[in-house]
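Participant: Compute the structure for the input listed below.
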Amino acid sequence: MSILKPFNKSSRELKKYYRLVEQINQKEAEYVELSDEELQAKTAEFKEQLQNGKTIHDIAVDAFATVREASKRILGLRHYDVQLLGGLVLLEGNIAEMNTGEGKTLVASLPSYLVALEGKGVHVITVNDYLARRDKQLIGQIHEFLGLTVGLNVPGISTFIKQEAYQSDITYGVGTEFGFDYLRDNTVQHINQKVQRPYHFAIVDEVDSVLIDEAKTPLIIAGKDKPSDRLYKVCSSVVKGLKKDDDFTYDIELKVVNFTDEGINKCEKTFGLDNLFDLEHSSLFHALLQALRARVLYERDVDYIVEDGEIKLVDMNTGRIMEGRSLSDGLHQAIEAKEGLVNTEENKTHASITVQNYYRMYPTLSGMTGTAKSDKEELLKIYGMDVVKIPTNKPNKRKDLPDLVFMTLEQKYKRLVKEVKERHKRGQPILIGTTSILKSEEVAHALDEENLSYQLLNAKSVEQEANLIALAGQKGQITIATNMAGRGTDIMIGEGVEELGGLHVIGTERNESKRIDNQLKGRSARQGDPGSTQFIISLDDYLFIRYAQDELERMKPKFKSNQDGLITSENVHKFVDTAQKISEGVHFQFRDYNLKLEDAVNEQRKVAYQLRDNILESENILQFIKKQIEELPNHIIEAFCTDDMLPEEWDLEQLEKELANILLSPPTLQDEEFNNIDELKAFVKPSVEEHFEIIQQYEDKEKVQMSAKGVSLFVIDTLWKRHLERLNQLKEGIGIRQYQQEDPIQLFQKEGYKLFEATFNDIEYELAYRLKGLIQGIIDKENEAKEK
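Facilitator: Predicted coordinates:
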């Protein structure tokens, strides 16, 4: 059986894959004849071939034929040719764009098996726990039948179970959890507490959602810290007196607030400072900026509620209270101060990484989605992945009707209800997509007034959501859902629905990205089913108010409409597209800007984590610390005795104190005379050598080595946390300084590097200081014991 080969650009891209699919098909008859044992023996045979120098691409045809046959026997599912195509695209580290309902879950079974044969692990990444468990239980059966181990990585499992999951040949899990494990692995106190092994190959399901939509917010591990109550209260009252436009600006498009020059001057006057941008005032500037954000960006009963004297955050996508969640880096405390509440403990960043930089650590990254073409450039630029469109197994019968654009919200809902009533009367199932829970409740209210019964999906539980979405194709069913609800679950149409035109999808607003509109449309007409889609929208919608306000004011008077408020002017569709393009551009710039800032941090993170790993893995930590700090006494001398000073100007008394902080047998300098810095270094050298000789005597004492390791990790972790906080504050200052015509990225890289150098100098000094204290304490105890 061969697949259709339409002549278009996509088929040219797919040409080399088609040839391989035909070869896999030619093998099918041979594999059908194999017994279960013979089929299972293929795994050992492939592993041997790889050990003898063959590559995964050399054995791809046989490996895919093996998985297809195993799937038929274990699950009763035979991979379609288009699924084999998708699997081959993934194997090369690209994105297979496949329509909803084309069986992406089964596609992943092919490359994950083949790459797992290399013995280095494969991560199959989904958007939530439910899908990870479901896919592991279903597809995992194929791999286990073929002799591979399959693990599951979800939040809340023990270190031991996590380690087992990561040691498995194939590990299913949630994207954010893999990222958090990476951060946690870099805060452990012992090497055997780490759970991950080196990255090898990842397959990301709903790849656009994970790598683009979730990439706005970094992954952060935070710890508690007691904030200064007074600082947040004072800052809150200061920003209360500031005026919009005069003292601060608010960009509704970017949702960003910043002080103006005038605002900065007022703050400096209030606190009696010359320059709020000085590094020593960075904590105050940070607190003022958070107070301003709390005042302008966070609205009570929209973004948060106050309950029992506590701030509780509201999830904008689901409209639910996010129990136990708080904003980090003082923003939560700033909102508490605004509401006159007692400050709770502050979430301080201990470790963080952006989604982009986490996934770029995989040597090979691949993904699947129904919608990625519109973000093809970003995916190629940031992740090096090409998007390859896979044809559907059966011709696509979906009808996408043109948008209906109304003048007002009221007119939109009136037409929406009319449309639902007419189609419902015929029994046609309808799925209504909304942009938020707030909007889904407005739609529900409009249907209530007409006594229409519906299922409202507001993500109370993902399992329930998946079940309800699956039922959305049954006769007479009306389902209201947020656009992302139930992603990853197929909607099967019920009996008699085909004659009624299949599932009809109505979008109630254009989304901030065309890609999300396409995801909603993709809910209809799976696997050759009929179906239709239409957006019923209004000029009052959020997209236009937030991203195209000026354009809207200019165009609105020119639009003509009928008596129902439906805009009949053709150019309204161009306006809708323009607003969406502006929105996509804003979001891309935001991600791009943050990624460029983060790239500087990423290089620093690698160095700090490598140092940490060296300490964890070191057999002789005292020897390791010696290598890190042996030049420190000379650096201290150079700092005190600069080239532009005469020897008689040197502060030998202070230098002696500094050296006494890090050396067990410090030199006495005050009574000596030196003609130059080399003489001084030569004089100090015997003290440094004696210091290291004393330390060397303790190298075979396990207890001392363990204490030194613990102290070293404490030093790095403490100073790295402090460094992250300084970088965050520097980032904020950079945003404000953009008006000075400086390139913020270059400024951040330059100043961030200076901060990093200072942090590393501090790490060296602290290691030396604490090691001296540790050994001195042991010597004192030994002397006490002798005296007794």
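
Participant: C-alpha from now on. contacts and neighbour counts both.
Facilitator: Will do.

Participant: Assumed R515 was part of a helix.
Facilitator: Yes. Counting by DSSP: H, G, I helix; E, B strand; the rest coil, R515 is found in a helix.

Participant: How many residues are close by it?
Facilitator: Per other CA atoms under 10 Å, the neighbour tally for R515 reads 19.

Participant: on contacts alone, who are the packing partners of the host helix or strand of P111?
Facilitator: P111 is part of helix 109-116 when elements are defined by DSSP states H and E. In this structure, helix 109-116 packs against helix 60-74, helix 81-91, strand 122-126, helix 129-145, strand 170-174, with contacts taken as 3 or more CA pairs under 8 Å, 6 or more residues apart in numbering; DSSP states H and E.

Participant: among those, which is nearest K556?
Facilitator: Closest approach to K556 among the helices and strands packed on helix 109-116 (CA to CA): strand 122-126, 42.6 Å.

Participant: ok, back up a step: now tell me what touches the helix holding P111 from outside.
Facilitator: 56, 60, 63-64, 67-68, 84, 87-88, 90-91, 121-122, 124, 139, 142-143, 148, 169-170, 201, 203 (CA atoms under 8 Å, 6 or more residues apart in numbering).

Participant: tilt between that helix and helix 60-74?
Facilitator: 120 degrees (axes from the mean of the first three to the mean of the last three CA atoms, to 10 degrees).

Participant: Following up with a second sequence; could you model it the same way so I can compare the two?
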Amino acid sequence: MKRDKDYVVKDGEVIIVDEFTGRLMYGRRYSEGLHQAIEAKEGVKVERESKTLATITFQNYFRMYDKLAGMTGTAQTEEQEFRAIYGLDVVVIPTNKEMIRIDHPDVIYKTEEAKFKAVVEDIVEHHKKGQPVLVGTITIEKSEKLSNMLKKLGIKHQVLNAKYHEKEAEIIAQAGRKGAVTIATNMAGRGTDIILGGNPEFLAKKKMVEEGYAPDVISEASGFGPLNSEELIKARERYQELLNEIKKETEKEHEEVVKLGGLYIIGTERHESRRIDNQLRGRAGRQGDPGESRFYISLEDDLMRLFGSERIKNMMNSLGIEDDQPIEHKILTKQIEQAQKKVEGINFDVRKNVLEYDDVMNKQREIIYKERRKVLEGEDLRQYILDMVKDIIKRNVEIYTAGSKYPEEWDIDGLLNHLYDLFLEKDSVVIDVDYGRLDKEMLTDIIYEEAVRQYEKKEQQIGPQMREIERVVLLKVVDTRWMDHIDEMDQLRQGIGLRAYGQVDPVIEYKKIGFDMFEDLVNSIQEDTVKFLYHIEIRNDNMPHREQVAKPVATNQSGNDEPKKPIVKKKKVGRNDPCPCGSGKKYKKCCGANL
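Facilitator: As a prediction, the model looks like this:
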């Protein structure tokens, strides 16, 4: 795990960076002590290991919807996966206006150093003539390396990565201005249009901030909803004035940028997923605008090292090609796309495999959540609890009478002692029946009748509160046992792959063992619930109540649950100043005398 690639350290916290979007994932933590290890490495406070309360894969989460559909500009490369997992076809809709962007072939360099030098030279060349440039990098580290190289040359630019998360929309909106240079990690800020010549709405809002308008007033002024105060009406009028003024400038700048060739996209590395490369490329050439794109690659890049960089390196050496001399050919671009397809295929197989395992958990999840819903929706659980009691008795009768069909050979004392330990009162059941007529069903009925009698007695002691107690106890037991079960299934999943060495399909083994473990889970939920309810006592009206197990994740940037409050600076009262209480005395002789 590398700092500023897989995670960032912010406000004394380790925050995970999403590898696909480059955005920070507040509230998410690595499991199995990995997050704690990173916290120790970075010298920040080591937090407690978080407990998994629930788990689901994205695929099964999406499949819970009755209708599934989506719209994106980059779905075609993932067509096979959409069809295999969701049963969705991918339909390509023609662009609204003709696509006139020029996509140049990839340029390949021997070393990463030579590649970055070439990228900087390309940026300088296009910046000189005023063409806006958007550079895509794979990691925060690479974006900062490139930024430092540009600073040395005195080229003004903007950096957009997880470190500048809050300003991402504002930065990306102005990437199409004349002479703008923007460096972005994995194209964060995708909800914003890059308009050639600049985005007039963002510029108008920025102007209003400079004029001293509050953020909530600007938000109302730039919206379209009805306004209920004179201040907001005036603010909207001012916003419209500014917008019209700025639009004249941006339209003029738009024409200039179009003549310069539109937005120029530079990719500093090919990503494992072609989809992300296409998302970067797709930022240029919107709505019939002109644009260009080019990817720079070195033989030291991760993707190239995985797929055939040695062969190309040998070829370059045999041709006597220098480090800073590039190779550019459509065949090489095709080869790189093939390598990406291979990686995507591997990743798809991994996701498919994960889904096969999660399908086992998914069936169990549906059953458990169905039971929880009964509790949460306030169903009367009395009969449900008594059915549990009957199931426990039946199960134990089967265990203690197994191995013989003759009642005199059954271990009835062992059965009763076990049930006394679980929930029944000591010596409350008397099996005073002629062994000749006794069968398993009769034995179950005798014990069950006594269990019902004892439960009714408990209900009379507690009164009408018993219905709510049933719900609280069952909810608590289900949640506790389910969390343990998730951990156990996860441990099983980690070791089950070794079964393949014994010529056994790990997925089938996982299903078999998972089924047995789920049966044990159901049995333990029944036994724990019944045991609690039969032994519960309420003292001093101390009613058990439902608790929220999952606490909300902090959404503010500091990571605290509390919303940030403005800092109010209080005026300090001097010792010789008049006392603020209004007595007319000096502060040191009045309220400040004891301080």
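
Participant: Give me the buried subset of the contacts of helix 109-116 of the first structure.
Facilitator: Buried members of the contacts of helix 109-116 of the first structure, counted by 16 or more other CA atoms under 10 Å: 56, 60, 63-64, 67-68, 84, 87-88, 90-91, 121-122, 124, 139, 142-143, 148, 169-170, 201, 203.

Participant: Show me what G223 of the first structure aligns to in the second structure.
Facilitator: Counting by TM-score structural alignment, G223 of the first structure lines up with no residue in the second structure.

Participant: The first structure: matching residues for the longest strand anywhere in the second structure?
Facilitator: Using DSSP state E to define each element, the second structure has its longest strand at strand 291-298. The aligned range for strand 291-298 of the second structure in the first structure is 531-538, by TM-score structural alignment.

Participant: That stretch against the second structure, how far on average?
Facilitator: Mean deviation of stretch 531-538 of the first structure from its aligned counterpart in the second structure after superposition (mean CA distance after the TM-score superposition for the first structure): 0.9 Å.

Participant: May I see the buried residues of stretch 317-328 of the second structure?
Facilitator: In stretch 317-328 of the second structure, counting by 16+ other CA under 10 Å, buried: D323, D324, Q325, P326, I327.

Participant: cool, and stretch 539-555 of the first structure?
Facilitator: Within stretch 539-555 of the first structure, the residues scored as buried using 16+ other CA under 10 Å are L539, D540, D541, Y542, L543, F544, I545, R546, Y547, A548, L552.

Participant: mind checking how far the first one is from R426 of the first structure?
Facilitator: Put plainly, it is L539 of the first structure. For L539 of the first structure, the distance to R426 of the first structure equals 30 Å [CA to CA, to the nearest Å].

Participant: Determine the longest helix present in the second structure.
Facilitator: Taking DSSP state H as the criterion, the second structure has its longest helix at helix 330-376.

Participant: Direction-wise, compare that helix with strand 291-298 and give the angle.
Facilitator: 100 degrees.

Participant: what's helix 330-376 of the second structure packed up against?
Facilitator: With contacts taken as 3+ CA pairs under 8 Å, 6+ apart, helix 330-376 of the second structure sits against helix 58-62, helix 274-281, helix 302-306, helix 466-495, helix 506-535.

Participant: I392 of the second structure: which of these is closest?
Facilitator: Of all these, helix 506-535 comes closest under CA to CA, at 7.0 Å.

Participant: so where is the closest one in the first structure?
Facilitator: Against the first structure, helix 506-535 of the second structure falls on residues 744-773 (TM-score structural alignment).
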